[in-house]
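In: Sequence plus the predicted model coming up.
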Amino acid sequence: MRYLAPLLVGLLYVTLMSLVPERHRRRLNAVMVAGAGAAYLSGGGLGGWEFAFTAVATCVAYKGLDSWTFIGIGWLLHTAWDVVHHLKGHPIIPFAHDASFGCALCDPVIAVWCLGGGRAPWDWARRTDEFPGAGRSALRTRSATLKE
C-alpha cells in the first residue's frame, strides 16, 4: 500500500482536474504547482534552500500559466524536492514519516499527465487520430497531384 496509494492519489488528481473545464484547467494546475512549490516552507528542514526552491517553483509555475510543459516540469522539480526531503529533510506532513516519499511517487503521475497536455483521460480514449483530418488532406493533395 506504501507504493500503490500515492499512485492512486495521482490518478485521482488527474481525474478530478479533468472535470475542470478545459479553458480553466491549465491555469488552475499552474496555481497548484506553485502551491506545491511552497509546501515545505514552514518546516522542511533545509533552511534557505526552501526559499530558493520556492522561487524556482514560482517562476516555473508562472511560465505554466501558458504552458502545460512548464507545469509538468514543475511537478518533476517537486518530485526531486520530495526525494531530497525524504532523504535529508523533514516530511511534507510532519506526523507522517513517509509523506515525502509518497509525494515523490504521486507527483510524476501528475507530471506525465501535464506533459501530455492535461487532456481528460476519456478524451484520449475517444481520440482515434492525433491529427484529425490529416489523412483526408493528404488524400486530397495526392489526388490533386494525380489529376495534373
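Out: Now that the structure is in, tell me what you want to look at. Residues are numbered from 1 along each chain as shown.

In: going forward, measure contacts between C-alpha atoms and count neighbours the same way
Out: Noted.

In: Now do the same contact list for the residue nearest the centre of the chain.
Out: Of all residues in the chain, the one closest to the mean position by Cα atoms, centre = their mean is residue 111, 2.9 Å from it. Counting by Cα atoms under 8 Å, 6 or more residues apart in numbering, residue 111 touches 71, 72, 73, 74, 75, 76.

In: Which residue comes closest to the second one once chain neighbours are left out?
Out: Spelled out, it's residue 72. Leaving out its chain neighbours, the residue that sits closest to residue 72 by Cα to Cα, 6 or more residues apart in numbering is residue 111, at 4.2 Å.

In: Next up, a structure to set beside the first:
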Amino acid sequence: MPLLIGLLYVCLNALIPERHRRRFNAIMVAGAGAAYLSGGGLGAWEFPFVVLMTYVAWRGLESWTWIGIGWLLHTAWDVVHHLRGAPIIPFLPGSSHGCAICDPVIALWCLTGGWSVADLVRRMLPSAP
C-alpha cells in the first residue's frame, strides 16, 4: 500500500502545472519535516531536523534535487522513528515504516526532475509533440 500511495502522490502532482509543481512540492517536503514535531519521539532532536528540512525546502523552491534530498532525509527520519517505536501516526504503529517505503518513490520522481504527465507521454512516445 505505501508504494501505491507514493505513486498516487506522484501521479496527482504530475498534473500540477510546472510553474507551481516544484514550489508546491517544496512546501510539502517542509511540512513532512515537521510531521514528527508534535509527537516528539526523539525529543529535542526533532527541532534541528525541522531546521534542516526548512533549509532543504527553501533550496527546493528552485531545485528538484533538493526536494528529492528532503524526501530521502525524511525517509531516514521515518526509519529512526520506526525503530524507536515513535510512529508518525500514533495510533498506527507501522505508519513510520510505511512512510519510509512511500517517501523514496516521491524522492525518485523529484530527483528525476518532477516530470509532468506531458513529460511522461513524451518519454514513452518519443514521436509525441
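Out: Nice, thanks for sending it over. What you see is a predicted model; the values in this text were computed from it and never measured.

In: residue ranges for the helices of the second structure, please.
Out: 2-13, 18-33, 46-60, 64-84, 95-111, 117-124 (DSSP state H).

In: Need those in JSON lines (columns: distance to residue 40 of the second structure).
Out: Output for the helices of the second structure, formatted as JSON lines (distance: least, Cα to Cα, whole Å):
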{"stretch": "helix 2-13", "distance to residue 40 of the second structure": "23"}
{"stretch": "helix 18-33", "distance to residue 40 of the second structure": "13"}
{"stretch": "helix 46-60", "distance to residue 40 of the second structure": "6"}
{"stretch": "helix 64-84", "distance to residue 40 of the second structure": "10"}
{"stretch": "helix 95-111", "distance to residue 40 of the second structure": "14"}
{"stretch": "helix 117-124", "distance to residue 40 of the second structure": "38"}
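
In: Out of those, which gets nearest to residue 39 of the second structure?
Out: helix 46-60 (9.2 Å; Cα to Cα).

In: Mean distance between that closest one and the first structure after superposition?
Out: Per the superposition on the first structure, helix 46-60 of the second structure and its aligned residues are separated by 0.4 Å on average (mean Cα distance after the TM-score superposition for the first structure).

In: Over which residues of the first structure does that helix lie when aligned?
Out: Mapping helix 46-60 of the second structure onto the first structure (TM-score structural alignment) gives residues 50-64.

In: That stretch: how far from the chain's middle?
Out: 14 Å (Cα atoms, centre = their mean, to the nearest Å).

In: and residue 145 of the first structure, how far is that from residue 137 of the first structure?
Out: 12 Å (Cα to Cα, to the nearest Å).

In: same question but for residue 86 of the first structure, I mixed them up
Out: 52 Å.

In: neighbour-wise, which of those two wins?
Out: residue 86 (21 against 11; other Cα atoms under 10 Å).

In: That one maps to what in the second structure?
Out: Checking TM-score structural alignment: residue 86 of the first structure goes with residue 82.
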